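Student: quick one, structure for this:
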Amino acid sequence: MKPLVVIGFLGSTLDASKFGPSRWNKWRPTVGLTMHEDLRVDRLILLHGTAHRRLAEAVTEDIASVSPETQVEPRLLDFNDPWDFEEVYGKLLDFARAEPFDPEIEDYLVHITTGTHVAQICLFLLTEARYLPGKLLQTQPERGTASPVGSWTTIDLDLSRYDSIATRFAAASAESTSFLKSGIDTRSATFNRMIDEIERVALRSKAPVLLMGPTGAGKSLLARRIYELKKLKHQVAGPFVEVNCATLKGDGAMSALFGHRKGAFTGAVAERPGLLRAADRGMLFLDEIGELGLDEQAMILRAVEDKRFLPVGADKETASEFQLIAGTNRDLGEAVANGSFRDDLYARLNLWTFTLPGLADRREDIEPNLDYELDRFAEREGERASFNKEARQRYLAYATGPEASWPGNFRDLAASVTRMATLSPKGRIDLACVDAEIARLQRNWSGQAGAAADDLASLLDAEALAGIDPFDRVQLAETVRVCRRSRSLSEAGRALFAASRSRRTSANDADRLRKYLARFGLDWATVTAG
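Tutor: This is a model prediction of the structure:
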């Protein structure tokens, strides 16, 4: 067995007694813990203050008489205020870091029966954090007897050793993550890892969070779920205040955000508290923060860092304690470079930055989100709609294929499901309903080819573009769009030649597409990298 080391405070009251034989009729925690037949203490690190030096010496002598194998090592530790948590924790942390603990050759117990409540809490925290590498030791007197020995028990703070607790923590963690995903069983491994990280950050940090991603990727919904999770864990008490910064223009932006005093400007007939004050003790979500002017950005930075700001027309600052979540579909790094966004605010926001992928980049999550949108429709309208088997397969084949671009991301999907559920006869979405919806989506997205045509400039120089007929340019642009939505050359070829391949006995669509791209000096790697 490895030697056992006990660390604990001298009990200035519990360990004290009158000198004489009667002291052995009293339970004294520090002396008693060395008297157990089933607890051999090889070393006792005894923490005490200067004022209790004589008591420490008397206790050491008594331990030597009942447990001569125990080596008592006094450690002088004085506190100016033993009830000052910061001072006690700091000095105990210094003690723990200075001690040459070696769990490979010694076992450690941390005695938390003695000392002030503050000292006991600090010992608990340091043991939990493994600065003190052992278990907790609790001792108590035997009730109804005058025995000086008492009883003892240990507590292991390694929660992974307790199956039931570990199971509950795992379930709670999964519940939190599922909560952020609105209960959707998403399948994208990259997205799920990001949500796991956001969940940890949300529960452990009050720092600003920056959510980036295209419009409709779910930034607003995620921000609200983060707030609801923190409220569920009693980390915020105030409201969730959402602001679309793109709607704040001109002089009204300052007033809306920071409030104004009565008479601050023409039309200010009453005092206005402002949105930052409304978010006090809660969460402020500034969506499209990149649309704010530089002056508003400067005041937001001050409010985030100092929790104070100056309302319009006021001569006294106002305080508001809130956590900020910012959302944007712009590249803020590029905005900093061109001078439209403050670099100091970007640096403050960029501590926790998460980029939400668009729906086209999470095609494996379309099916679970399809079910989620059907549930939302049922809650909203009071009527449930569902697909028949063939219709569901047809819709998912199109929705997850390269032809579906989903430029509006989850908003497009929500609108699509709403249309089908509303138009389905008796709540049953059939093939005819799905085919009509696919045709509608294709019409709505037909303008995307023009946008893709603009992308050709990133692949071909001006001279090469000038040599391509307008007809071929449109065709090439659509080919590029499908390639960028596909996972492989073969998948892109199947999508582009789907109609003609059904009339051929054999076909190599990948080779056909490769040769087509080669006509314009392009290849798969160049197109998809662009």
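Student: CA atoms for contacts and neighbours, from now on please.
Tutor: OK.
Student: can you pull the buried residues of stretch 172-192?
Tutor: 176, 177, 178, 179, 180, 181, 184, 186, 191, 192 (16 or more other Cα atoms under 10 Å).
Student: I have a second one here; can you model it like the first so I can compare?
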Amino acid sequence: MEKVVFGFLGTTLDAGFNAQRWQRWRPTLSLCQQEDFLVNKLVLFHNGNGGDRGDLLKLVISDIQRVSPETVVEPVLMRIKDPWDFVEVYSALYEFVRHYRFDTQEADYLVHITTGTHVAQICLFLLTEARYFPAKLIQTAPPRREGFPEVGQIAVVDLDLSQYNQLAARFEEERQEDVSFLKFGIATRNAAFNRTIEEIEQVAVRSQTPILLTGPTGAGKSFLARRIYELKKAKHQLHGDFIDVNCATLRGDGAMSALFGHVKGSFTGALQARAGYLKAADHGLLFLDEIGELGLDEQAMLLKAIEEKRFFPMGGDKEVASDFQLIAGTHRDLADDVRAGRFREDLFARINTWLYQLPGLKDRREDIEPNLDFELERIVGQLGKKVRFNSDAKKAYVQYAMDDATTWAGNFRDLSASLLRMATLADGGRIDTENVERELSRLRQRQAQLGPSNQVHWADEHAWLHPKWQEIQQEFDPFDVVQLEYVVKVCRSSSTLSEAGRRLYEKSRRDKRMSNDADRLRKYLAKFDLSFAQMKEW
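Tutor: Predicted coordinates:
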């Protein structure tokens, strides 16, 4: 098969108009001087036929014909005004490659990436890597001994073969390290959680769009947000601070001032100006936990700040700029809040591009044991001593922790607090069976006080006097009414649609690879022309 090479005329490296040029290494000429590498056709990109460039083109073609008469040189004019303009260079090469007739059955194609500007070399690589050029890369290099009229070396790189695969494997290994970093280095066993974290890693390093993390309190939203920040900062995508705000603690004018700042004298007590959390997060990451607790006014201002990166502080008439990235967290079902008018639909749409639900501890029971050692390592920093489980003690604790009857209402916060108590009381740095039994007794007592996770509170009997319920009783079969009655009670005793769905479908969801309890419950209620928000208002 004949060899066809594409490359740029090197206006500097290929130059030379006197006899001394034969003592210099010239990369384009070097391609055609290799004893065991015959170039049948050289497609030579150039930027003009007039003046010195035109003379250089003619000279290089003449010299190639002298050293390799078998090589056919095909000059291709590329009218590029600025060879350092990426868009212009890429567009010119892309237009060429789209219309060139490749015949991979008859020819081996190579792309020479030694000549041309760095921008041209990068564009050639990208177009080859994307298979617009169905080719291998070829590099030329000067002779190892300077001052000798040698032809230099060539190296061929096939992006489809092992050389490139090894490089790709290194990138994949680094990506997996980033995924592990987001998981705090814990080898989690929950397949759904692993898939979620893998996608979050991709989004974190490729996008600046807001991320919304949902899940019960204590599921690790704040920890994950901080790890995302640390990952992005390590990759030089952020150089500002991580600002962690719990919106549930912000109320009234204090919320406005805390988020957006205020000018001096804007309200009673405003003795000094305040920058606010959004400004503090400039060029950094702002984590707004429990974003659903913000008032509608704060939501409107936040939307403007996200979209325009500018906002007015309280009492100010000059806008403040802040280029922050946003991660929001909530345990609420914001879609229900939108329907109920408690959360702005436009803000929800803006922060909902990347939505990830973090499962609670009871939905990740297989990850409890891997978390034990991790949490104990964290506790070392608090207590200043090394603490480990005795094998029997660890077995007893894991057995209780993994039991379906153990609710872990506070999720990983409960687990961490439990381990901290045992570590504090451990003599000699060892958690023994006696220590574990005391802790399990404490946990059982607390769970009994809170009640079972699926307990339905029957105190709100006035709900059954609601006109909508009376209408349902008249229209549907008693069998359906009895089932719906239980569903309504679970919904009214749950804080979100998602929580109610998890409680109602706790058993069947385990057999599903992916589950959406909230959507399942929403569709069930729709049969009766009901919504979660309606029942909460009865």
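Student: follow-up on the earlier one: which one of the buried residues of stretch 172-192 of the first structure sits closest to residue 514 of the first structure?
Tutor: residue 191 (31.7 Å; Cα to Cα).
Student: just confirm that closest one is within a helix.
Tutor: Yes: Residue 191 of the first structure forms part of a helix when assessed by DSSP: H, G, I helix; E, B strand; the rest coil.
Student: need the contact list for the aligned partner of it in the second structure.
Tutor: Aligning on TM-score structural alignment places residue 191 of the first structure opposite residue 193 in the second structure. With contacts defined as Cα atoms under 8 Å, 6 or more residues apart in numbering, residue 193 of the second structure is in contact with 358, 359.
Student: ok, residue 486 of the first structure touching residue 402?
Tutor: Yes: using Cα atoms under 8 Å, residue 486 of the first structure is in contact with residue 402, at 5.3 Å.
Student: alignment lookup: residue 181 of the second structure to the first structure.
Tutor: Using TM-score structural alignment, the equivalent of residue 181 of the second structure in the first structure is residue 179.
Student: for that match, helix, strand, or coil?
Tutor: Per three-state DSSP, residue 179 of the first structure ends up helix.
Student: which residue in the second structure lines up with residue 356 of the first structure?
Tutor: Aligned against the second structure by TM-score structural alignment, residue 356 of the first structure finds its counterpart in residue 358.
Student: what count of nearby residues applies to that match?
Tutor: By other Cα atoms under 10 Å, 22 other residues sit near residue 358 of the second structure.
Student: so what's the residue nearest to it when sequence neighbours are not counted up against?
Tutor: Spatially, and ignoring its direct neighbours in sequence, residue 358 of the second structure is nearest to residue 215 (4.9 Å; Cα to Cα, 6 or more residues apart in numbering). Contacts for residue 215 of the second structure (Cα under 8 Å, 6+ apart) come out as 221, 330, 331, 332, 357, 358, 359, 360.
Student: and the second one, what does it touch?
Tutor: Going back to what we said before, that points to residue 330 of the second structure. For residue 330 of the second structure, the contact set (Cα under 8 Å, 6+ apart) comprises 212, 213, 214, 215, 216, 289, 290, 291, 292.
Student: identify the residue of the first structure aligned to the last one.
Tutor: Correspondence of residue 292 of the second structure to the first structure, assessed by TM-score structural alignment: residue 290.
Student: and for the fourth one?
Tutor: For residue 215 of the second structure, the aligned position in the first structure is residue 213, judged by TM-score structural alignment.
Student: ok, back up a step: just give me the closest of the contacts of residue 330 of the second structure to residue 423 of the second structure.
Tutor: Nearest to residue 423 of the second structure among those: residue 216, at 25.9 Å, using Cα to Cα.
Student: could you check how far stretch 300-309 of the first structure is from the centre of its chain?
Tutor: Chain-centre distance of stretch 300-309 of the first structure: 23 Å, with Cα atoms, centre = their mean, to the nearest Å.
Student: read off where that stretch ends up in the second structure.
Tutor: The aligned range for stretch 300-309 of the first structure is 302-311, by TM-score structural alignment.
Student: residues making contact with the matching stretch?
Tutor: Defining contact as Cα under 8 Å, 6+ apart, one finds that stretch 302-311 of the second structure is touched by 260, 301, 319, 320, 321, 322, 323, 324, 326, 346, 347, 350.
Student: how near is the nearest residue to the third one once chain neighbours are set aside to residue 431 of the second structure?
Tutor: Read that as residue 319 of the second structure. Spatial nearest neighbour of residue 319 of the second structure, excluding adjacent residues (Cα to Cα, 6+ apart): residue 312 at 4.7 Å. Distance check for residue 312 of the second structure against residue 431 of the second structure: by Cα to Cα, to the nearest Å, it reads 55 Å.
Student: more neighbours, these two?
Tutor: Between residue 312 of the second structure and residue 431, residue 431 has the larger neighbour count (other Cα under 10 Å), namely 23 against 18.
Student: which residue in the first structure lines up with that one?
Tutor: With TM-score structural alignment as the criterion, residue 431 of the second structure lines up with residue 429 in the first structure.
Student: what distance do you get for its match to residue 370 of the first structure?
Tutor: From residue 429 of the first structure to residue 370 of the first structure the distance is 13 Å (Cα to Cα).
Student: all helices of the stretch 401-530 of the first structure, in order?
Tutor: Remark: helices assigned in the stretch 401-530 of the first structure by DSSP state H, counting those that start in this stretch are 410-423, 431-444, 448-455, 462-466, 470-485, 489-496, 498-501, 509-518, 524-529.
Student: residue 86 of the first structure sits in which helix or strand?
Tutor: helix 85-98 (DSSP states H and E).
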